[in-house]
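> okay, here's the prediction I keep looking at, along with the sequence it came from:
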Amino acid sequence: MTNVAPAATPGLISDPVHAQQRILRVLVASQILSGAGLAAGVTVGALLAQDMLGTTSLAGLPSALLTAGSALTAIAVGRISQARGRRPGLTTGYLTGAIGSAGVITAAVLDNPVLLFIALFVYGAGTATNLQARYAGADLAPPGHRARAVSSVLVATTLGGVAGPNLAAPAGTLAEHLGIPHLAGLFVISGAAYALAALVLALWLRPDPLLLARAVAQAKQADAATDPATANDTDSSEGRGGVVLGALVMILTQLVMVAIMTMTPVHMHDHGHSTAASGLVIGIHIGAMYLPSPVTGWLVDRYGQMKITTASGITLLAAGILAAAAPGDSVFLLALALALLGLGWNFGLVSGTAIITDTVPLATRAKTQGVVDVSIAIAGATGGMASGIMVAATSYPALALTGGALSLALTGGALSLALLPVVAATAYRR
């Protein structure tokens, strides 16, 4: 559906630049809150499962479940956004994440691993929604500035994302006072953060960026019908190849990042590090995932998507090698490896998102973006599930090196796909 809400009035259509500024401010506020919500599953989800089950082999299951839940939510948020706009889609996603957080707390109190896994699946809705919000930032942005608009939304996640894991210890202490298991304390913060993010969007994300962008596009099309000189102002699509390329970049980036990130807290725990130390490393990692976004957005708009995609593969390779080589007792080297891992992910996400946004027309944009994010979430679920099995069968360094090797496939595959149109055009001329 391509309904245009009443919010897209002629007055608002005449000033999309002002509307974009307001939309970005609201998205930034919601992302700061939702960033804190992301921390719980990453920092203590695997530790909760390990504590309940008494084995490391299934420690990657929580990450797999929350990313699987993220996949389902990506479809739902994409379809709701397609039909009704970004505001109801994003609000629904964050409320679902808050419900999942409450479920994890209940499972921890009851010491029920089945309920824990179900709740983590629902909790994954917050992760999907946090990522979907980046598309909302680009809906009204002109071509050539979309990567910077995406990065403005992503960087807002940094504050909550960095603060959240470092609240693990005090949140655990608070949880114990409330009669809740120590490890579940961070999910109390997560649930509150997701609920507040939903409230901010429900109240203030007006006008809806996707619906307004459609109204602006329709107005341009009407102008083009009467004045051919304005026809070049309308958006264009680059075809299916761009969707495949953008999806490939983000899928492989997510797979490598989630696999290594998921098992790092478990690896540190096995070497005697505290929850606070794991929280610090994950906090640095999440900071590196989002904090460089403004610079990354500028680099993508300035130098092109493929160069930053290549930089993503190289950075992820370096992260895998360093994580494998780092001694288990070195918090500094593990933190540096996870920082590089986050940076490589950031390069891939911003460049891949820009490719998708430039390629897909407004009429089907939200739905297509949801489908692409499903693929990303499935890749994350695969990485999370396989990581625990691989570490149990081999070792954490072997996992890190495998992730680094996959990053080379990211670089080579993306470059090959980018060259396909050139090869096809050359063959056609011959």
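Structure's in. What do you need?

> rest of the way, CA atoms for contacts and neighbours
Noted.

> what helix or strand is the most centrally placed residue in the chain on?
Centroid-nearest residue in the chain: residue 131, 3.8 Å away (criterion: C-alpha atoms, centre = their mean). Taking DSSP states H and E as the criterion, residue 131 maps to helix 113-138.

> ok, now residue 387?
Applying DSSP H and E, one finds residue 387 within helix 365-393.

> so which bits of that helix are buried?
365-391 (16 or more other C-alpha atoms under 10 Å).

> elements contacting the helix or strand following the helix holding residue 131?
Following helix 113-138 in sequence order, the next helix or strand is helix 146-166 (DSSP H and E). In terms of contacts (3 or more C-alpha pairs under 8 Å, 6 or more residues apart in numbering; DSSP states H and E), helix 146-166 is packed against helix 16-53, helix 113-138, helix 185-204, helix 275-290, helix 293-303, helix 331-359.

> could those go into a markdown table alongside distance to residue 99?
Converted to a markdown table, the helices and strands packed on helix 146-166 look like this (distance: least, C-alpha to C-alpha, whole Å):
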| stretch | distance to residue 99 |
| --- | --- |
| helix 16-53 | 12 |
| helix 113-138 | 7 |
| helix 185-204 | 7 |
| helix 275-290 | 23 |
| helix 293-303 | 29 |
| helix 331-359 | 27 |
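
> looking at those helices, spot the one closest to residue 162.
helix 275-290 (4.3 Å; C-alpha to C-alpha).

> off-centre distance for the closest one?
With C-alpha atoms, centre = their mean, to the nearest Å as the basis, helix 275-290 stands 16 Å off its chain's centre.

> now do that helix against helix 16-53, angle only.
150 degrees (axes from the mean of the first three to the mean of the last three C-alpha atoms, to 10 degrees).

> residues contacting residue 42?
Applying C-alpha atoms under 8 Å, 6 or more residues apart in numbering, we find residue 42 in contact with 63, 261, 262, 282.

> wait, residue 37 sits on residue 188?
No: contact criterion C-alpha atoms under 8 Å: residue 37 and residue 188 do not qualify, at 9.2 Å.

> okay, pairing it with this:
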Amino acid sequence: MITNVIGGVGVAIGIAVGALLTARLTGGPGLSGLAQSGAVVGGALMAIPMTRLMNRSGRRPGLLLGYAVGALGALLVVAAAVTESGPLAFLGMFCFGGSTAANLQARYAAVDLAEPARRGWQLSIVVWATTIGSVAGPNLSRPADALLRKAWADLPELAGPFVFSALAFAVAGLLIWGLLRPDPLVVARGLAAAQDAGAAPAGPVAGSAPGGPAAGSAPGADGSGRGGVVTAEPRFGMRSAFRLVMEIPAARLGLAATAVGHLVMVGVMSMTPIYIGQTPGIDHGDVLSIVGLVLSLHIAGMYALSPLVGLATDRFGRRPVILTGLGLLLAACAIAGTADHGTPQLAAGLFTLGLGWSCTMIGGSTLLVESVPVTRRPAAQGLSDLVMGLSGAGAGALGGVVVQVAGFPVLAVLAAACAVPVLALALRVRSAVRVGG
């Protein structure tokens, strides 16, 4: 929870000013959309090495890797602004996505040891912790920019916030490495091995104590379960996880809900700063202020009510919450798509968009977690974040082109259309696993 607060600040600052900075460096919103999608692609692809590292050694080193790559990306964006290099900005935004991957994977660390009937609540609490940093982040972009430019006279506009992002990711990574002990994934696998063997662990789970051996080097790391550690099957990677998820209707719905919810959210949200920036007669300072306010409300919708979403997920079921989220996404596209530049209606649409994302992400992630065996969860979770990220990346890449050619309202209509097939799937899949299954 603590690191998600800090990491949320860094991610939200980058979201608030990234599109504006890349548009300035690349000469228009079309390529700025590609740069924004680069961050989403980077976060998606980071799920692959993070998953492999977690399979070997647990959650801690995987999360640290994500924050380290995110900090590197933020510094590369600063260098791109100083040198006025568009390609370097693309590379920086790509690496910046590693921080998003770390924040997202933290929600799975929250449910490694959760009681089955409280999985939705436990996952939502860590998601909720992101609220503080994420809501504050966009509103810190203007003072961060002014403060850094005052201290460093040659620093270009919009580069300062990325310096703060790099510092936030560095602090989050250090806290993960020092305080996430024992490692929850290693402990969960040990408990699962003991349960399968019909006996409780005789002693501490190997690799779970501070300073103890990592899961990848402990006895039984070959998957035999000796030493109280169960690792993922050596060949159970993304392809195997995809086949497994496709064979389980509930897991398939969970994956589709998280992916499409993210696609709709990223597609509309990433182009909102550009849409506001197109307001006639508005200056740079006012753009940052309006963008900060609108995105703060959007991120509040994503995270602030997540504990209630988690409680609803446990109380009413995963599928009803997913259906609610899809309905909210459709409503958000209608509200935002018919709003004018920077109006209260646009802010209301972005808030509703965030709330719809929260429902699909929490309901879908919880459904996916409990639909697959514990030893295969990291791969399935990594697959979910990979598909989710690539879906959002496609929306971000095409969003800039759509806004430049046809306008923001058309983008909202196309985003809403993407949610309709998953709504049909959710209505058809009625045999979701029971709570605690």
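Sure thing, it's come through. Nothing here was measured: the structure is a model prediction, and the numbers come from that model.

> residue 37 and residue 188 of structure 1 - which one has more neighbours?
residue 37 (35 against 21; other C-alpha atoms under 10 Å).

> find the nearest non-adjacent residue to the aligned residue in structure 2 for the more buried one, please.
Taking TM-score structural alignment, residue 37 of structure 1 has residue 10 as its aligned residue in structure 2. Sequence neighbours aside, residue 165 is the residue nearest to residue 10 of structure 2 in space, at 3.8 Å (criterion: C-alpha to C-alpha, 6 or more residues apart in numbering).

> wait, the match of residue 37 of structure 1 touches residue 169, no?
Yes: counting by C-alpha under 8 Å, residue 10 of structure 2 touches residue 169, with 6.5 Å between them.

> which one of the helices and strands packed on helix 146-166 of structure 1 lies nearest to residue 219 of structure 1?
Short answer: helix 16-53, nearest of those by C-alpha to C-alpha, at 12.0 Å.

> next SSE downstream of the closest one?
Immediately after helix 16-53 of structure 1, counting by DSSP H and E, sits helix 61-84.

> equivalent range in structure 2 for that following helix?
Using TM-score structural alignment, helix 61-84 of structure 1 pairs with 34-57 in structure 2.

> so which bits of that stretch are buried?
Buried-residue list, stretch 34-57 of structure 2, by 16+ other C-alpha under 10 Å: 34-48, 50-57.

> how far apart are that stretch and its match in structure 1?
Following superposition, stretch 34-57 of structure 2 is found to deviate from structure 1 by 0.9 Å on average (mean C-alpha distance after the TM-score superposition for structure 1).

> same check, this time on stretch 8-18 of structure 2
Mean deviation of stretch 8-18 of structure 2 relative to structure 1 after superposition (mean C-alpha distance after the TM-score superposition for structure 1): 1.3 Å.

> what about that stretch, distance to the chain center?
Centroid separation between stretch 8-18 of structure 2 and its chain, computed with C-alpha atoms, centre = their mean, is 13 Å.

> cool, and stretch 120-127 of structure 1?
On C-alpha atoms, centre = their mean, the centre of stretch 120-127 of structure 1 falls 12 Å from that of its chain.

> residues in structure 2 aligned with that stretch?
With TM-score structural alignment as the criterion, stretch 120-127 of structure 1 aligns to 93-100.

> and the gap between residue 123 of structure 2 and residue 76 of structure 2?
32 Å (C-alpha to C-alpha, to the nearest Å).

> equivalent analysis for residue 54 of structure 2, please.
For residue 54 of structure 2, the distance to residue 76 of structure 2 - C-alpha to C-alpha - is 26 Å.

> for residue 169 of structure 2, same thing?
14 Å.

> those two: who's more crowded?
Legend: neighbour count by other C-alpha under 10 Å for residue 169 of structure 2 and residue 76, higher for residue 169 (32 against 24).

> just checking, what residue in structure 1 corresponds to the more buried one?
Using TM-score structural alignment, residue 169 of structure 2 pairs with residue 194 in structure 1.

> contacting residues around its match?
33, 34, 37, 94, 95, 97, 98, 126.

> can you check residue 92 of structure 1 too?
Counting by C-alpha under 8 Å, 6+ apart, residue 92 of structure 1 has contacts 77, 198.

> count of residues packed around residue 55 of structure 1?
11.

> translate residue 314 of structure 2 into the numbering of structure 1.
Checking TM-score structural alignment: residue 314 of structure 2 goes with residue 301.

> shouldn't that match be in contact with residue 144?
Yes: with contact defined as C-alpha under 8 Å, residue 301 of structure 1 reaches residue 144; the gap is 5.6 Å.

> looking at those two, which is more packed in?
residue 301 (19 against 15).

> how near is that one to residue 237 of structure 1?
18 Å.

> then residue 337 of structure 1?
38 Å.

> of these two, who's got more company?
residue 337 (29 against 13).

> and that one, what's its match in structure 2?
Using TM-score structural alignment, residue 337 of structure 1 pairs with residue 349 in structure 2.
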